[in-house]
Each structure stands twice: as structure tokens, then as C-alpha cells.
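Q: sequence isn't available, so here's the structure alone:
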């Protein structure tokens, strides 16, 4: 061994601050000097895990080996080089092909003999086994911490981490409420509020983002909000006070071309945090977003809006009718052909055979009926009042049913917690625990689904009330100059989508 280099590695930043790296390097230096070798370089990967080869100093060392700068690589232990058997064997073969010797200070072996090569492979296998054990212990510790309500990672906007738990940041929470209000004020209206429009409003407030003063994001403009930041806030259920964590995991299936996948519901961990907005506000916001998606004018199709587009449903298969063959007259009135989306189903057995129809066949009689309602508001008021009387009774029933289901859900969760405590204390075996835990999880999911369905129905009732109020505003605007004969097609579309749900 004439020319040798030292490679050292530790996994965490805490170890970097400690003496582990210097101790490894010191023992490697003593070893090389005892063999009368010269130290030509030291490669240090601090805070890097051994499960991958993607480490800057390791890659630099492999590149230098190709240049013939040294004859041997000295490590304190084999697992410092890699904790993956496959990666270790690849590195070993790579160095052997370049006539570079791999030496471990702690483990003595001779790779020139079959016994030595077997011993090295065994060391690599043990290193990989140890890595898997460490990973499992860390995961168990993190899961236990999450079940106690502790937060892992950076907090979402509106919260700070105090004593490992989320606490409300009052200034940021007010901004969150204002962002949600932008969308909920638009609930039940045909005037869409898009994420892009909301972005302009929020940037006009001149408030800092979460990353504004974070040193890790030096290039971030403090008061500039991206659309993705606003979208992540209004789609995050954590602001309602109850959410699930540990829902996403890395994809290990090579057949699926995505980086992350959703875990099974049984592996999700419920988390309760201080509430920023009401459940109803969040659900209203989700309905507004869904309506935005349904009635959005797609890129490249600026003239795709018609009176009943995405409001007509097929009576055979239940899918929406879409439009094709749009024809414009005097840049005002349009004639289109409506067709069922189900006719394009590639599976013959599921294909729909509903006939297409020209838009005038439905739009003309519908508009005549709507004109009668608009010119005679007492007809609409009578209908709406009759509907709302029944809906008030239904709404009260919905609230009672939701309260009963939430109580049953709480009881199921308490049973699950008691079962876990009995298992921890050793009174139940693992087979009984897993079987019973799966039953309780299914019961919990069933209650959650029923609660969500009832809340959704309740919101639809609320939507009709809001639509009635919106119509009143619209009528007041039009009553002074209500010329429904020469009304533009665009205004016809707006009024129709305000009054017609489906």
C-alpha cells in the first residue's frame, strides 16, 4: 500500500458535531502509518445515510479512483462505505477493476481468497440488516410520537410548532381566514373566483409567506404568493382542527410510474389541532373549487360556454352531456350538438347509446320557462318558500343524524384505544389484536363515510338558499332594464347556471 485515501461517514448532523468523524479518521491514519503508506486524501460525508450511493464525497472518491490517484481506500468499518449489500458489492467490484484495494480497519479479511470474499459479503449483509432494523425502530418511534399528537416537519401556514405540537399563529391564522373567505363569498354564485384571481387579491395584501424569513429559502420573495401556496391552504383539512397524517408513502412498485402513493386507510393516524376555520367553511370552499373545475373555460377553447353545458345528464348511464360542432350566429347566439360522454367508453358493454340532440331543442323551451319565472318573481318566491320549508325540516334532521353518528364514531375510537392498551400490557396476543383492530377500523370508516355524505347533502340544501338570495340580487339589477328578448347569449348562460342545478 503506497498511496491510500480515507473515507469516513456519519448519518446525522448530531454525529457531525460530535467526535465520530474525527475518531474514524484518526484510527484510519494510525492504520495507514503502521503499514508505511502515504495519505493522499480524505473524503468526508457528514450527515449522509448509508442506504444510497448518491453521496457527494463518495462519488468524488470513485471519480478520483478512475484517475489512478491512489492505490487503496481505507474505512473504519465496512458499513461506513455502504449499508446496502448491492451497493457495497458494486463499489467493491468497481474498485477491484481499477486495481484499488478496499481495506477495513475493524474487520480483517483477504479478498484474494474465497473465504475472504464470503466474509466480506457476510459483513455487507449484516450492515444491510442493521440498516433495516434502525429504519424500523425510527419508524416505530415516529408513529408513537404522531399518535400522541406531536407534529413532524415544518408547520403549515397559520401554525407554529411549540413543544412538538401545533399552535395557532394569530397573524397567519387571520390571513388563512381571509383566503377562505375569498372563495366562500363566491359560494352559490355563477361568477367564478379562480386561484389566479385569488392570487392577485392575496398579493395585494402585502403579507409575508411562511418561507419569507427562512434562511433555507434565500431566493424567495417575502410577500409574493404563488398559486400553489394558496391552493395548498384551501385544500388542507388541517385548518378544521381534525385531519389524518401519514397518508402518503414512497412508491415501491416499479410498475406504477408515480413517486408517491396513498397508504391504506387503516395506516392513517388521526390528528387533532387547534381549529382555524369551521368545517362548513372548508366544505363550502371545496364545492366552489369543484364548480370552478366543472365550468372552467378550458385552454384553447375560449368559446366553449353554452347555456346547458355540464348541466344536462344522461338518463341511461348518468354521465354528463358535452357539446360539439359549435356554430355562431352574429357572434351572439350559438347552436351546438349535445352528446353523452358515455358513447366514447372504450368498453363495449359499458358504452352508452343515447342519441345526440341540437341545443335549440332544449335551450329554447327552457329559456321560455325561465323568462316566465324572471318576469313573475312571485312564482319563484312561492316555489322557493315551499322548498325551503321542507329543507328546514330536513336540515334539522341532518344535524341530529350527524350528532348521533359522531357519538358512535367517538365510541369506536375509544374501543380501539382500549384494545391497543390491552395489547401493550400483554393481555391480548397479536393475532386477536390485529383481527379486532381491523373490525374497528372498518366500523370507523363506515361512520366517517356516512357523516361526510350527510354533511354534503346539508351543504347542497344550503346552496339552494344561497342561490335564491343570489337570484334576488340579480333580479334587482335587471328589473329597471329587463329586456329579455334582446338579452345576450352570455347573460342567458349566466342566468341559467344560476337557476338550474341539474
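A: Noted; the coordinates are in hand. Worth saying up front: this structure is predicted, and the values here are computed from it rather than measured.
Q: drop to CA atoms for contacts and neighbour counts, all remaining ones
A: Fine.
Q: which residue is nearest the centroid of this structure?
A: residue 248 (7.6 Å; Cα atoms, centre = their mean).
Q: excluding chain neighbours, what is closest to that residue?
A: Once flanking residues are discounted, residue 248 sits nearest to residue 262: 4.6 Å by Cα to Cα, 6 or more residues apart in numbering.
Q: and stretch 97-109, end to end?
A: The first and last residues of stretch 97-109 sit 19 Å apart, counting by Cα to Cα, to the nearest Å.
Q: give the contact list for residue 4.
A: 32, 37-41, 70-74 (Cα atoms under 8 Å, 6 or more residues apart in numbering).
Q: which helix or which strand is home to the residue lying closest to residue 235 once chain neighbours are set aside?
A: Spatial nearest neighbour of residue 235, excluding adjacent residues (Cα to Cα, 6+ apart): residue 286 at 7.3 Å. Residue 286 is part of helix 279-295 when elements are defined by DSSP states H and E.
Q: C-terminal to that helix, what's the next element?
A: strand 321-329.
Q: can you tell me what sits against that next one?
A: 309-314, 334-341.
Q: at 10 Å what do you get?
A: Outside strand 321-329, the residues that touch it by Cα atoms under 10 Å, 6 or more residues apart in numbering are 303-306, 308-314, 333-342, 356-359.
Q: ok, back up a step: separation between the residue nearest to residue 248 and residue 238?
A: 17 Å.
Q: these two: who's more crowded?
A: Set residue 262 next to residue 238 and count neighbours by other Cα atoms under 10 Å: residue 238 wins out with 21 against 13.
Q: surely the more buried one is in contact with residue 156?
A: Yes - counting by Cα atoms under 10 Å, residue 156 is a contact partner of residue 238 at 8.7 Å.
Q: can you pull the contacts of residue 236?
A: Contacts of residue 236 (Cα under 10 Å, 6+ apart): 156, 243, 282.
Q: that one and residue 275, how far apart?
A: Counting by Cα to Cα, the gap from residue 236 to residue 275 is 12 Å.
Q: with residue 49 instead?
A: 38 Å.
Q: between these two, which has more neighbouring residues?
A: Neighbours of residue 49 and residue 275, each counted by other Cα under 10 Å, are more numerous for residue 49; the result is 18 against 15.
Q: okay, pairing it with this:
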């Protein structure tokens, strides 16, 4: 049967009649297309609707899904604001699946379209119809929750076994449900970590450099700031599976991090592209105090990191002198903007010379002056990290005990969590002195190498290229008086 097309103008909306029959339905009494059409047209007449309805008829299509040509046309007409009512003889004419039916009804409601099924006396414009719709919605939501819970349990089981559950991340390919390293992309991943950690480039600068070189991200798309950040924070690159870390806040439509107790973490689950130490160093750097992008790109060596020794405020550049002999000054922002500090301005070239001289002295003072301080800093950081890790492990085990006593998990799951807790306790009991002494020579070499690289950069490269590297090492510079400064490192 052909579908009648509407010749109505856009000034009013038409009534849509939808009829469907599958091959099996044709042998059943009362479901023929002619019978459906006749009954629905009679209903329109009885209701006193004078406009000629427009027919949408799917002949020989099952209601197992919504992939039907005339149903698609009907949906398109609804979205175009052309329909006022949709009529069917029975609810199963439009869909046999409750979720599909409710999704269509939601769509009709969004465009202010009434949905009427004459057999069930169902009309979304009437109180009984809305009540029925609410009951159907509650049933559908219950079914959706059951499906989601089953999917969650299946994914949780797979994740604990180290199985990859989604599309492969950049740098990998999925072969027979196993992640394998894609070496060409893996080299780009290593370059990105190196640019961020050792060259001092930020997310935006890395993305720009990759795009300028014509290096595409996955699916031949350009790199973005967000893509670089996600790559640098993804633990998969150190071989760790971290599942169930984030969820979507439906109210705000944003990704939010779950409680750590709900994470599924499996170390050494996949081949790593980045070693664990490098990955952890990148995460530490991200947690450091951020320097404003404008300060990072300013043509002044200490912009963004120079602080006033009197009040602690940042010092910014201003200019002084005559039109022919202008010179730069570093002024305390509290003095400059608020008048609340009495610090005097300093000639910028002099402050930068003091800094360069002091920085060069670091290379000769590491062995005698800095080692005790570095050891103490490393010890304190190690102790704090272990305490946090132990606290999280104890809280996680407590939750597992509660889950076991409630019959939600098996004894084997609880025993596995207990072994993990014992392992964390054992790590926490090791004296940090011994650990830090073993890493001391490596730390010294790293410091010496960084200082030499920065000194070379200061002497050779433009300020704009030197500053990102400098900021990876120097946290702040405090000027107290003439030739009296303090250089504070990130270590």
C-alpha cells in the first residue's frame, strides 16, 4: 500500500496514523492493514477531527526494533513540528519493546505530540494515559537498572582479570581481545611524556607542535589540549588497568571521579609504553603549582616565578626611564596594584643576573649543601605517600568485609583484598632511609643534568624557549634585597 503524503501548509499540524503488519501478523484476525486503517479513520471521525489524517504504513516489518522506513519518516515529521497526534490501534503496532516504546513516547512529548492507542484507551493527553505512562516508565527504569547492574558485574569480573573492555587507546591495538603495542604510535606517546616532563611544554604547546609536524592522533584527528592531558594521565601507559574511575554527572553532563574504593586497579595487566617512575613523575608535576600561561610565554626570564621577599606577592614587569632609554623593572604586585607593600622595584636585568649566578652555584653545591635537604624531602614525601596508601587500603578492606558479611562478595574476593592490604602494610614498614640511600646517586645525576641543561638553555636559547624548561625545576625565586635571593626548587 502506498503512503499518502501531506499537502498541508506549515501553518497547522496534521494527525498521523501509523499502521504496521509483519508476515506473521497477516494471518491473525484483526491485525490486517485494512482493518487498522479503517478503525483509526473511524476513531478520528468519532472524535470530530475534520482534517484528513496522513497515513504511515509499514507492510511486512517486525516490531523487534525501530528500523522501519515509515516509522522513520513519522519520527522525522514529528521533529519537524508537522504532527499534532499519533494514532495506533495497539501499542505493539509501534513497538513490542517497552524501552523503544517509551523512547518514542518521550520524543512525542518533547514535540508536544499526543500519542493515542485506541485498543488500550491510551492517550498521553489524559490523566489515565499519563498514569499508565508513569507505570510503564517505572517498569522500564527497573529493567534498565537490571541491565546496567548485569553489565557492571560482567565488566567488573573482566576488569579484575586484566581484560581490556573498550576500544584500544592510542599507542595500542586490540588483537584477539588482547592489547599489543603499536610501535609507531608508542614512539609518539614517549615523545609526549618527554616533552611534558623534561622539555617543560604544556598541553597546548605539545598539541600545537604535534599538529604542526602533521602527526595525527587516533582516527586521523588533530591533537587537542584535552587529548594530550588524557594521554598523560592514563595509567594504561605504565601497564596498569584502571576501570570504574569516572562516571557521568547526569545533571551537569560532566565526567566526575568516583571514590577510590570503587576503582578496579590491576597493575602490570598490559605491556607498558612508559616506565612507572616516569608516569608517576608526570602526575607529580601536574599537581605542582601552576604558572599562568601568560607568564610562561612572557619575554622576561623570571616572569611568573619571581616573588617579593617582604609580602610574598608575585613581582611583575613594568617600565621606567626616558623614551630613548627605557629599562625593565620587577615590581611587587601588592605595591604596584594595592599600595600595601613597601618593597622597592628592582632592575630586571640585575635580578636576572643574580639569579643566573646563583643558579650556576647550585651545580657546585649539590654534594655539600643540598643532599641532606633532598634526603629529608624525599623521606617525608615517601612517608606521606605510604600513609595515604595504607589508609586507602584499610578503608577498602573494611568495605570488603562489610560486603562479605552482607553476602555480596565471595570469600575469595575478601582473601584477595586481605593479601593486598598485607602487602601495603609490609611496604609501609620498610625504613625510608634505606630506600632513599639507594636512589641518592640517581637523584644527584638527575639534578646535575637538569641544572646543566637549564644553564645551557639560558646562555643559548631565547627566553621564550628557556622558561618552560626552567619552570620544570625552579618553583619560585624570592628577592629579599640587593643581590639577596632565594631559589626554591620543586624537589
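A: The structure has been received and is ready for your questions. This is a predicted model, so every value here is computed, not measured.
Q: what segments of the stretch 51-200 of structure 2 are helices?
A: Counting by DSSP state H, counting those that start in this stretch, the stretch 51-200 of structure 2 has these helices, from start to end: 69-79, 91-94, 98-110, 127-160, 183-197.
Q: let's have these in a markdown table, adding mean neighbour count and distance to residue 263 of structure 2.
A: Output for these, formatted as a markdown table (neighbours: other Cα atoms under 10 Å; distance: least, Cα to Cα, whole Å):
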| stretch | mean neighbour count | distance to residue 263 of structure 2 |
| --- | --- | --- |
| helix 69-79 | 16 | 41 |
| helix 91-94 | 20 | 41 |
| helix 98-110 | 16 | 30 |
| helix 127-160 | 14 | 10 |
| helix 183-197 | 17 | 25 |
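Q: mind putting those helices into CSV with distance to residue 22 of structure 2?
A: Shown next, in CSV, are the helices of the stretch 51-200 of structure 2 (distance: least, Cα to Cα, whole Å):
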stretch, distance to residue 22 of structure 2
helix 69-79, 14
helix 91-94, 10
helix 98-110, 17
helix 127-160, 25
helix 183-197, 50
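Q: out of these, the one nearest residue 408 of structure 2 is which?
A: Nearest of those to residue 408 of structure 2, taken as Cα to Cα: helix 127-160 at 11.4 Å.
Q: packing partners for the closest one?
A: helix 98-110, strand 114-117, strand 122-123, strand 241-243, strand 264-266 (3 or more Cα pairs under 10 Å, 6 or more residues apart in numbering; DSSP states H and E).
Q: that helix: how far from the chain's middle?
A: From the chain centre to the centre of helix 127-160 of structure 2 is a distance of 26 Å (Cα atoms, centre = their mean, to the nearest Å).
Q: angle of it against helix 98-110?
A: Orientation check (axes from the mean of the first three to the mean of the last three Cα atoms, to 10 degrees): helix 127-160 of structure 2 against helix 98-110 gives 130 degrees.
Q: what residues are up against residue 241 of structure 2?
A: By Cα under 10 Å, 6+ apart, the contact list for residue 241 of structure 2 reads 159-164, 234-235, 263-270.
Q: switch the cut-off to 6 Å
A: By Cα atoms under 6 Å, 6 or more residues apart in numbering, the residues touching residue 241 of structure 2 are 265-266.
Q: where's it relative to residue 150 of structure 2, distance?
A: In terms of Cα to Cα, residue 241 of structure 2 sits 21 Å off from residue 150 of structure 2.
Q: that older thread, so for residue 473 of structure 2, which of the helices of the stretch 51-200 of structure 2 sits nearest?
A: Once the helices of the stretch 51-200 of structure 2 are compared by Cα to Cα, helix 183-197 is nearest, at 10.1 Å.
Q: average distance between that closest one and structure 1?
A: Mean deviation of helix 183-197 of structure 2 relative to structure 1 after superposition (mean Cα distance after the TM-score superposition for structure 1): 2.5 Å.
Q: what number of residues lie near residue 195 of structure 1?
A: With other Cα under 10 Å as criterion, residue 195 of structure 1 counts 19.
Q: ditto for residue 309 of structure 2
A: Look at residue 309 of structure 2: counted by other Cα under 10 Å, it has 19 neighbours.
Q: looking at it, it is touching residue 481, isn't it?
A: No - Residue 309 of structure 2 lies out of contact with residue 481 (Cα atoms under 6 Å); the separation is 7.8 Å.
Q: quick one: stretch 448-455 of structure 2 to structure 1 mean distance?
A: After superposition onto structure 1, stretch 448-455 of structure 2 lies on average 3.7 Å away from the residues it aligns with, using mean Cα distance after the TM-score superposition for structure 1.
Q: can you list the buried residues in that stretch?
A: 450-451, 453-455 (16 or more other Cα atoms under 10 Å).
Q: so the closest residue to residue 93 of structure 2 other than its chain neighbours is in which element?
A: Closest residue in space to residue 93 of structure 2, ignoring its immediate chain neighbours: residue 20 at 5.6 Å, by Cα to Cα, 6+ apart. Following DSSP H and E, one finds residue 20 of structure 2 within strand 14-21.
Q: right, and the helix or strand after that strand?
A: That would be, after strand 14-21 of structure 2 and using DSSP H and E, helix 33-46.
Q: pull out the buried residues from that following helix.
A: Within helix 33-46 of structure 2, the residues that count as buried by 16+ other Cα under 10 Å are 33, 36-37, 40-41, 44.
Q: what angle do it and strand 14-21 make?
A: Going by the same axes, to 10 degrees, helix 33-46 of structure 2 makes 150 degrees with strand 14-21.
Q: can you give the contact residues for the strand or helix carrying residue 413 of structure 2?
A: Using DSSP H and E, residue 413 of structure 2 maps to helix 411-429. For helix 411-429 of structure 2, the surrounding residues in contact (Cα under 6 Å, 6+ apart) are 386, 390, 393.
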